[in-house]
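[1] Here is my input, please return the structure:
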Amino acid sequence: MPVGRITRTWGARNPRARRTEGSPIVPRVATSTAKLRERAAQAVRARSHRFRQRGAIAPIVALFMTIVVAALGALDVGNVFFARRSLQRTADLAALAAAQTMDDACTQPLATARANAAANGFDADAAGQTLAVVCGRWDTKANAAPSYFAAGNVDAPLNAVQVTAQRKVPYFFLGPARQMSATATAKATNLGAFTVGTSLAQLQNGLVNSLLNALLGANLSLSVASYESLANARVRMRDVMAAAGVGTIDQLLSMQVDAAQMAELMLTALSSTSIVDANLQTDIATLQAVAQGGISNTVQFALGESAGGHGVFALNLADRQSALDATVSPLDALLVAAEIAKAGQPPIQLAAGLAIGGLGATLKVQIIEPPVLAIGEAGIDPATQQWRTQAHTAQVRLYLNVALGTLTLPVIGSVGMNLPLSLEAAPGTAWLQATHCASTKAGSTSTIGVQPGLASVCLGDPPTNLSASQPLSCTTPATLINVPNVVKVTANVALPAVVPQSSAATLTFDGVTPNDDDYQSANANAVGSVLANALSGATASLAQPSGLEVTLLGGLSLPLGLLDSMLLAALLPALDSLLSGIDPAIDPLLQLLGVQLGVATIHDLSLTCGAAQLVY
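    You can find the predicted model right below:
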C-alpha cells in the first residue's frame, strides 16, 4: 500500500493528529501504552482512596459507641431523676396528710403518713424502702435554719411533721442500685382567739351607749339587742388585712389607727367577710351607726400589742401569717380599741349614771391598762417559760357617788345622804393551754386556763389626785352629808376592802362559734356577791358608837346622840339596799370593760384548725 495512502487514512480517522510532509508516522502502539500508564495510575489512586476509607471507619465507630453509652447513661440519669421526684412527692404528700392529724402523742400522724404513702404507691414495708415519721415543732424563732424544725415533744404542743422516704433505685447500665432519700416538713398551726371578761350579759339599758360615748367621744343611741347581735358576728384576720389594704399580718399589726378608723376597718371587714351570719345586714348597720356616730377621740394606737405599747391584738406566733384565718369579734375589737384610746387619762363621766338597788349613782371610769384580744398557739414557750398565747383583762378604776336618799334633821331640814365608793380591779389573765382539732368542729376543743385578778374597794372620799399613774389611795373618810356652813357628817375612818384572788381554773370550749359555750366563767359561784361580801363589814363599822363623826357648823347646837340615832336609822337600810344591788349593777359594766371581780369569764372567739402547708 502506498505511503501517502496510509497517511491520509490516519489523518482522516484522527483529525487532531498533525503531520507535515516527511514526518514519520506515529504508530498506534504508542498511544495504547500511554493509556495503560494512565489506567495504572488511576488504579493506584483508587487503592489509595480505599485505604483512606478503611482508616476513617475507626473514629466513626468510636463516636457511635460514645453516643450509645451516653444515651444509655442518660436513661439511667433520667430514671434516677424521675425516681427522686416521685420519692419527694411521696414524702410531701405524706407530711401534709400527717400534719392535718397532729396530736401531741404523735400517734395519728404516724398512721396517717404511712397510709398516705401506701395510697401513692410507696410500700414502707417493702425491701429497700423505709418511711420515717417524726413529730416536732416548726418555729423560726426558736429553731435553726434552714428547716426551723426540732424533733420531739418537749415543747408540746407539736405543730409539724417531718417525713423521710428512702428506697433503692436500680441502674440499668451504670452499676449497682443507688440508695435515695427525700425529706419533707409540713406544719399545721391550730390557733385560738379569746378575750377575758368582755361580755354583754345583763346590761342596763343605755349603759353600752353611755360607756362608748364617753370612751369614743361619740353620740350613739343603739339598742342592747343591736350590740348583742354584733357580739356574735365574726371576721377573719384576712378580712381585716384586706380592709386595711396591706399584704401581710405584720404590716396590719404595725398600723397606727384611731378609734374612728378602727370602726371603719371593722365595718369594711364585716361587709366583705365570707363567714355565715344570719344577722349580717343588721350587724353591718350597727357598725355603720358606730362609724358614723361622730367619734371625736383621735388618739392613735397600734393594732398589734408590743413590748413598747398597747395594741388591740396580741399575737405570739413564729409565722404570723398563720393567723390569716383566725376569727375575731368586731365588737370586742372596737371595745378594746376604745379603752386603748382612753388609757392613762383622767376619769370620764358616764352620763347615764348607774342604778344600784333602787339607789341612783353617778359614775366615773378610768382606764389604767386596756385589755387585749389574744390570738395564737397553745402551750408554753420554752424560751420564755411563759404561755404562748395570753389575754388579760383591763385594769380600771370606778368612782361612784351613791345617793342614799334624804334625811330630815331637826332645825336643819332635809339633807341628802351620799356614799362615795372607789374600786380598782387589777388585771386577770387567761392562757391557751391546749387545742385539739378533730374531723368536725363539734369534736374539736380549746382548753383555756384563767386566773381572776385582785380588786380593791374603798368606802371613802376619792383622792384629790386622780392620775392613772398614782396608786389608788383609801385614806380619806367618806363624807356622807355635807351642807356647807351647816353640818358635815363623815365616817370615822376610811374603810378599805380587798376582793381576794380566786384560784386558777381550766375551761374547755368546743370548736363551734357562736354557740352556748362561748362564754364560760371560772369561780362562777362568786358572781353577784363579791362586792357585797367585801363591803359587808361597812354596816357594822358605821353602826359603832364611834362610827360616824358629826360636825355642826354656823353655831348650831343639837344633841349629837339624837343625830347619830337618826343618821343610823336612815343610813343602815340604805346601806343594805346598796349591798344587795351593787354587784348586779357593777358586774355588767365591768364585764363590758373587760374586767371582773373574783370571777373570770372567757369569751371564746374561735378555734382555727390550721390547713397543712409544706415549710421545708
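[2] CA atoms for contacts and neighbours, from now on please.
    Fine.
[3] next helix or strand past the top strand by length along the chain?
    In the chain, with assignment by DSSP state E, the single longest strand is strand 395-409. For strand 395-409, the following helix or strand on the C-terminal side (DSSP states H and E) is strand 413-425.
[4] Who are the packing partners of that next one?
    Secondary-structure packing of strand 413-425 (3 or more C-alpha pairs under 8 Å, 6 or more residues apart in numbering; DSSP states H and E): strand 395-409, strand 455-459, strand 479-483.
[5] Proceed likewise with the subsequent sequence, for comparison:
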Amino acid sequence: MQKQRPKYARPHHAQRGVATIFSIIMIILVLLPCLAITTDTGRIYFEKRSLQKNADLAALETALLYCRGVIDEDALGDLGVDTIDTLKSDRGNFNGNLDDLTATVSNSGYSVTVILDYKINTSLFGRILKPEDDKIELSASATAKACEPTALISIRSSIATVDEGIINSVLGGLLGTTLNLTVGDWQSLLDTNINLLSYFDALASEIGVTAGAYDTLLTTDVSLSEILDVSADVLQADGASNATVSALQSLLSDIPLGIPNIQLGEILAIQTDATETSVDVDLGVMQLIEGSIQLANRESGIVADVGIPLGIIDATVRAKITEPAQTGIGNPNLAEMNPYGSNGIFAQTSQVRTFISLDLPIVGSVLNSLDALLSAPLISEVSNIVNSLLSLDLVGLVGDILCLVSCVEEKDQIDIKILESPRVDIAINAGSGIARVKNADCDIDGTKTLDAEVSTSTVSVALGQFGSDTEDASNNVFSSDELVVEPIPIIDIGTIHVRKTCALLFCSYSYRLGAGWTSDKSLADRDDFAGGGIGLKLDTTILGDGPENLPSFENNPDDTYLPDVKEDIENSYQAFSADDPVASLSSTLTGIELEFYEPTNGNLLGGVLNLVGNVANSLVSSLDAIITTALSPILDPVVNSLLDTLGVNLANAEVGAALTCENDKVRLTN
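    Sure thing, here's the model as predicted:
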C-alpha cells in the first residue's frame, strides 16, 4: 500500500527562497550604516582639508600684506571673513557657507596666525531622520611669516695678487692633476658671483632632485664635473663674461677621472629646512670652486704634491685637506637662539695637514756656524764629560816631556762633527678659523647691524725626522697613526783612533785608516755616535684663540659696509687679528728641544748630559738662533703661499658679511 505524503510538507526549493530574501535584507541593513559612516567620514575629511587650505592661503597673504604695510598692526585683530582678502566671495577660494565661518587673526612680530572655525552638519544621513540635526565645528590654524632676514658670512684669506703658478699647483695637486689656467682665468673667477637659488634649481634638475628640496640636494652625492658644468651654464644664462665661462670650461676639461662624488652640504652651511629665501643669495664662484676641490681632495685621499718656487733645490711640499672651507647662510633670527646649534650661521677656513721636507745644503752651511762653538766652554765641557765616561783621553795630555828619546802612544779620541746637510721634516696641522653670526638687528629707520665672533682652532707643528727617507716620512705624516718625531741629528760625538809618535820631543800624529794609517784626519776611520750625539726636534701643540668679538658690520658707507645678500660683499670684508703660529714659523721654531743620543757602546751618556743644565741650556739657546735663521727664510714663503691659496692663513684672514632685513618671500611656519 502506498504511503501518502503529509499535506503540510513544503518543497525544499520554497525554503531556499525565503533564506535568500532574508540574507539580502540583512546585507542591506549592514551596508547602509557602513555607507553612511564612510560617506560622512570622507565628507568631514574633505571639509577639514579644504578649511586648512584656506587657512594657509589666508595666513600667507595676510602676512605678506602686513609685512608690506598694506595692513597695519592695529587692523590685524579686526580682520574677519569679509575682510580677509583670500576668503572674500569675489575671490572664490572658499566654497562653503560664509555664515558658518569665523576667522581670528593675531600676530607676533612679522608672524601672522589665522584660525578658521567652520560649522558643518554632523551627518548627512542623520538629517533624513532628524532634519534639525546638530552641527559640529571644524578648526584649522596656520602661521605664516614674511619679511624674514637672511644673513651670509664668509671668511677668506687676503690674496693681494693672483699667481697662476701657485694656484694651478696647489689646486691641481689636490686633484692629482695639472691645471693650466691663466692669471686672467683665475682673476675672472675671483671677480664673479653666482646666485645660489638659480644654481641649486639648475643642479637639482641636472641630478634628478625635486626643485626646492634643498636639504635633499645638499645631502645628495654629486660629481665635481657636474658642479662645474652647471656653474658654467648658470653663469652663461645670467650674462657672465665669456672669460669666466671659458675659465670654468677649461677647469672642467682638466678634472681627472676617478674623483669621488661630494655633498655640497659640507661646504655650504645652510640652515635646515632652507627655503628659497635662504638660498636666494650670491656667492663667489671661486669660493664654490675651492671648497668643492678641497672637499674632493678629502674624500679622495690624494696627497697633493705642491710645487712652490723657492729658488732652491731638494724641497718637498705636500698637503692634504682634512676639512674643507665653508660659507654660512641662513636666518639670523633662528641663529640667535642657538648660535652653536643646527641653525647656527658660520663660515670656516679649511683645515690642512702639510708636510715639508728640506734636504738643503743651505741648512748645513748655516749650521756649520756651530763650529765656532767647538772651542767654547760649553762644548769643551761636553767633551770632558764624554772623555770621562768613555775612559778616553786626548792624545798628548800625558806630556811630551816624558818622551826624551822616543815613544808611541795610541788612544781613541773624541771627534765632534757638525752634520753638513741634515734632512729637516716639518708637519703642520693647521686648524681652521671660524666666524659665527651672534646676532643681527634691523631698525625701522633702515639701519642694520650684524655682530660676529671669530675663533681659531688648535694648531700643531712638528719638526724633526719622521722616517728613514722623504717618502717614508711623507707616508707617516698622512697615515692615521700617531706621528713619531725623531730628532734631527746635528752634532755627532764620534771617536777616531789616533797614534802619536815622538822622538826627541818632536811628535807626529797619524790616524787609523783600515789596516794602515794616514796623516789626514779627514780620511780616518770614524766610529759615528760612539760618544752619543745631540739633535733637535719640535713637537708642540698651540692652542688657538678663543672667541673674539669683531666690530659690528653696519650699513654705513663711512664705517663698515653691510650689503644685502644679493649685492657684492667685497666692501664688507674686515680683517681680524689672531695669534697665528703658522703665519711665521720663526717664533714657533724657538721652542725646539735638545735631544741627546745614547752612545753606541751602551753607557748612560744621554742621561748624564741631560743633567748638565748649563751646557744644555746654552746649547739650546745657540741652536734656537741658528735654526730659526736658517729655516724661517725658507719655510715662511712655502707655508704662507700654500696656506694663502687654501684660505688657511689666519694672520691675513678677513671676514665679510651681508644681511637682508626684509625679503619679498613668505612661508608657512606651521
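[6] before we move on, the earlier item: buried sites along the longest strand of structure 1?
    Neighbour counts using 16 or more other C-alpha atoms under 10 Å place 395-404, 407 of strand 395-409 of structure 1 among the buried residues.
[7] Any chance of CSV for the helices and strands packed on strand 413-425 of structure 1, columns distance to residue 204 of structure 1?
    Output for those, formatted as CSV (distance: least, C-alpha to C-alpha, whole Å):
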stretch, distance to residue 204 of structure 1
strand 395-409, 16
strand 455-459, 22
strand 479-483, 27
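[8] Please name the residues that touch residue 253 of structure 1.
    Going by C-alpha atoms under 8 Å, 6 or more residues apart in numbering, residue 253 of structure 1 touches 302-305, 313.
[9] Show me just the buried residues among the residues you listed.
    302-305, 313.
[10] which one of those residues is nearest residue 549 of structure 1?
    Proximity of those to residue 549 of structure 1 (C-alpha to C-alpha) peaks at residue 305, which lies at 49.1 Å.
[11] Once you drop chain neighbours, what's closest to residue 358 of structure 1?
    Taking C-alpha to C-alpha, 6 or more residues apart in numbering, and ignoring the residues beside it in sequence, residue 358 of structure 1 has residue 577 as its nearest neighbour in space, at 7.3 Å.
[12] Confirm that the one you found sits in a helix.
    Yes - the assignment for residue 577 of structure 1 by DSSP: H, G, I helix; E, B strand; the rest coil puts it in a helix.
[13] Against residue 398 of structure 1, how distant is it?
    Counting by C-alpha to C-alpha, to the nearest Å, the gap from residue 577 of structure 1 to residue 398 of structure 1 is 19 Å.
[14] ditto for residue 500 of structure 1
    Per C-alpha to C-alpha, residue 500 of structure 1 is found 18 Å from residue 398 of structure 1.
[15] show me what contacts the counterpart of residue 423 of structure 1 in structure 2?
    Alignment note (TM-score structural alignment): residue 423 of structure 1 maps to residue 428 of structure 2. Contacts here follow C-alpha under 8 Å, 6+ apart; on that basis residue 428 of structure 2 touches 352-355, 459-462.
[16] repeat for residue 315 of structure 1
    Residue 315 of structure 1 makes contacts with 304-305, 374-376, 389, as judged by C-alpha under 8 Å, 6+ apart.
[17] ditto for residue 63 of structure 2
    Contacts of residue 63 of structure 2 by C-alpha under 8 Å, 6+ apart are 110-112, 144-146, 666.
[18] Between those, which sits nearest residue 449 of structure 2?
    residue 110 (18.9 Å).
[19] tell me the strands in the stretch 101-250 of structure 1, going along the chain?
    With DSSP state E, counting those that start in this stretch as the definition, the stretch 101-250 of structure 1 shows strands at residue ranges 129-138, 149-151, 160-169, 178-187, 191-196, 235-236.
[20] hey, which of those strands is tucked in deepest?
    Highest mean neighbour count among the strands of the stretch 101-250 of structure 1 (mean count of other C-alpha atoms under 10 Å): strand 191-196, with a mean of 30.
[21] With structure 2 overlaid, report how far that strand is off on average.
    Superposed on structure 2, strand 191-196 of structure 1 shows a mean distance to its aligned partners of 3.2 Å (mean C-alpha distance after the TM-score superposition for structure 1).
[22] who does that strand touch, helix- and strand-wise?
    By 3+ C-alpha pairs under 8 Å, 6+ apart, strand 191-196 of structure 1 packs against strand 327-328, strand 373-376, strand 390-392, strand 429-436, strand 600-608.
[23] Using JSON lines, please lay out the ones you listed together with mean neighbour count and distance to residue 30 of structure 1.
    JSON lines is the format used below for these (neighbours: other C-alpha atoms under 10 Å; distance: least, C-alpha to C-alpha, whole Å):
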{"stretch": "strand 327-328", "mean neighbour count": "26", "distance to residue 30 of structure 1": "116"}
{"stretch": "strand 373-376", "mean neighbour count": "28", "distance to residue 30 of structure 1": "115"}
{"stretch": "strand 390-392", "mean neighbour count": "27", "distance to residue 30 of structure 1": "123"}
{"stretch": "strand 429-436", "mean neighbour count": "24", "distance to residue 30 of structure 1": "116"}
{"stretch": "strand 600-608", "mean neighbour count": "27", "distance to residue 30 of structure 1": "113"}
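[24] TSV for these, including distance to residue 298 of structure 1?
    Listed next are these as TSV, based on distance: least, C-alpha to C-alpha, whole Å:
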stretch	distance to residue 298 of structure 1
strand 327-328	24
strand 373-376	21
strand 390-392	25
strand 429-436	29
strand 600-608	28
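[25] Looking at these, which is nearest to residue 471 of structure 1?
    With C-alpha to C-alpha, the closest approach to residue 471 of structure 1 among those belongs to strand 390-392: 19.6 Å.
[26] Which part of structure 2 matches the closest one?
    By TM-score structural alignment, strand 390-392 of structure 1 lines up with residues 346-348 in structure 2.
[27] Give me the mean deviation of that stretch from structure 1.
    Looks like 3.2 Å for stretch 346-348 of structure 2 (mean C-alpha distance after the TM-score superposition for structure 1).
[28] Need the residues that contact the longest strand of structure 1.
    Here strand 395-409 of structure 1 has contacts from 359-371, 413-427, 462, 563, 566-567, 570-571, 574-575, 595, using C-alpha under 8 Å, 6+ apart.
[29] By neighbour count, sort out the buried ones in the residues you listed.
    359-371, 417-427, 462, 567, 570-571, 574-575, 595.
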